[in-house]
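In: No letters, just coordinates:
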């Protein structure tokens, strides 16, 4: 996968893209990152990327010219079929694991990170494919949101994680929150690992994990159950949870 970022602050990305799993993913050839300062594409003598909004109002608005030119320089001669151009914006679709999986299937992702009051509307209407928000709060720019999405997408690429099963069983990937984990020692200061995990009985362990996953989702994120297709067995477990709550 190829990932491009357009930003006015490229130095913000060096630590994130040059560390941990993201760094390893690039070194192993699973992904390539490129960060571009779109100020370099301005055509005015003062290198301005923003201007006052028509009609008045507070704040400055990013102008279309440098962003259009920067994107076109990156995509010149490239097929559009498997590419997404993503605008980080508080007005955008709220990001989730399903969207991460959708992006992970692409060959090329381009992130546009804005600052100031907003974007010229023509950027939204004629350039991008997706508007994404990472939550109902406002940041000083789109850079942190882009980093979050890049991390969540990169770890889904084949070969990036050492244990391929881990991405499949992550919270939200199955539709439920992940079950509790334990490791050695089995008894730490009197706090013991559940006996079933020490039993060696894989069937019982799997059932315990499924029940715990459902229980944790019911207690912490019941909204996820609204779109989750429960099996008959899970429905029975959920009924018992509801009874215990009463």
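Out: Looks like it arrived, so ask away. Every value quoted in this text rests on a predicted model; they were computed, and no experiment measured them.
In: C-alpha only now, for contacts and for neighbours.
Out: Will do.
In: now for the helix or strand hosting residue 150, which elements pack on it?
Out: Using DSSP states H and E, residue 150 sits in helix 143-154. For helix 143-154, the elements it packs on are helix 20-27, helix 97-104, judged by 3 or more C-alpha pairs under 8 Å, 6 or more residues apart in numbering; DSSP states H and E.
In: Disregarding residues adjacent in the polypeptide, which is nearest to the residue sitting nearest the centre point of the chain?
Out: By C-alpha atoms, centre = their mean, the chain has its centre lying nearest to residue 149, at 3.1 Å. Computed as C-alpha to C-alpha, 6 or more residues apart in numbering, the closest residue to residue 149 that is not its neighbour in sequence is residue 100, at 7.1 Å.
In: what's the angle between the helix holding residue 150 and helix 20-27?
Out: 70 degrees (axes from the mean of the first three to the mean of the last three C-alpha atoms, to 10 degrees).
In: Please enumerate residues in contact with helix 143-154?
Out: Contacts of helix 143-154 with the rest of the structure, by C-alpha atoms under 8 Å, 6 or more residues apart in numbering, involve 5, 7, 12-13, 16, 22, 25, 31, 88, 97, 100-101, 103-104, 111, 113-114, 133-134, 160.
In: Second structure follows, compare the two:
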């Protein structure tokens, strides 16, 4: 899988992405990450790529020509027009489901805005997707691009040492991941749950699944409406809502419209 990042700060994204698991994936040829410096396509002798906004206002706006020229040059090199993601708080919030969809692409382009944004004509000409990593404003699109590339890369076969781990991490079946433990068996009076020491794989799988449901109920109940649960697991979820120690959680979920329907 090939990632192309249109940016004013190529060193920032390359330094961040050429480390740890993603860096090893690049070294092993499983993915490639290219940072394209938009300034290289400026016709200004000072390599300016921004100007004052028409109509007035604070800040500067990135000009359309350097962006479009950089994109056109990329298309000529790879022989196709790839999907282009513009990183903006106005976009759809990035999720694991979107990551799985994007992981099916062979080429992905990330357009990183800066200053007060990008000339709308550039977006009309090249952008295919508008994505955000949250409802807040950053100084540029580089950090969101790095977040998304990290997430998507983990879904490329071979990137993780154990490909099964990508399937059972947080958000599998719209549930959070179960608690994890390692040696020692006891630390500061806290013991590893006995079921994990039993060697009984079916019981371990059941415990982990229930812990995922419980953790999602306690921390991210909004995910449960789309969770893939069996009838028995649905009954377990309803039992959580009935426990006295969970009444505060249930009341808070009611306020948010996320209460578990005990009549199911």
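Out: Happy to help now that I have it. What you are looking at is a predicted structure, and each value in this text was computed from that prediction instead of being measured.
In: in the superposed pair, what's the mean gap between the helix or strand that comes right after the helix holding residue 150 of the first structure and the second structure?
Out: Using DSSP H and E, the helix or strand that directly follows helix 143-154 of the first structure along the chain is helix 164-169. Its matched residues in the second structure lie on average 0.4 Å from helix 164-169 of the first structure after superposition (mean C-alpha distance after the TM-score superposition for the first structure).
In: Show me what counts as buried in helix 164-169 of the first structure.
Out: Buried positions in helix 164-169 of the first structure, judged by neighbour count with 16 or more other C-alpha atoms under 10 Å: residue 167.
In: And the helix or strand that it is followed by, how far out from the chain middle?
Out: Next along the chain after helix 164-169 of the first structure, taking DSSP H and E as the criterion, comes strand 187-188. Mean-position distance between strand 187-188 of the first structure and its chain equals 36 Å (C-alpha atoms, centre = their mean, to the nearest Å).
In: Quick one: list the elements packing against strand 187-188 of the first structure.
Out: So strand 187-188 of the first structure, by 3+ C-alpha pairs under 8 Å, 6+ apart, packs with no helix or strand.
In: mean offset of it relative to the second structure (after superposition)
Out: Relative to the second structure, strand 187-188 of the first structure is 1.4 Å off (mean C-alpha distance after the TM-score superposition for the first structure).
In: If you count residues, where's the longest helix of the first structure?
Out: The residue-count maximum for a helix in the first structure (DSSP state H) belongs to helix 202-220.
In: what distance separates that one from the middle of the whole chain?
Out: 25 Å.
In: Pull up the aligned stretch in the second structure for that helix.
Out: Aligned using TM-score structural alignment, helix 202-220 of the first structure spans residues 201-219 in the second structure.
In: And the longest helix of the first structure, what does it pack against?
Out: helix 195-198, helix 232-245.
In: do you know which of the ones you listed lies nearest residue 42 of the first structure?
Out: Set against residue 42 of the first structure and scored by C-alpha to C-alpha, those come closest in helix 232-245, at 57.3 Å.
In: Can you mark which positions in that closest one are buried?
Out: Buried-residue list, helix 232-245 of the first structure, by 16+ other C-alpha under 10 Å: 237-238, 241.
In: Out of these, flag the one nearest to residue 171 of the first structure.
Out: Of all the buried residues of helix 232-245 of the first structure, residue 171 of the first structure sits closest to residue 238, with 18.3 Å by C-alpha to C-alpha.
In: right, and the helices and strands packed on helix 143-154 of the first structure - which one's nearest residue 194 of the first structure?
Out: That would be, of those and by C-alpha to C-alpha, helix 97-104, which comes in at 29.4 Å.
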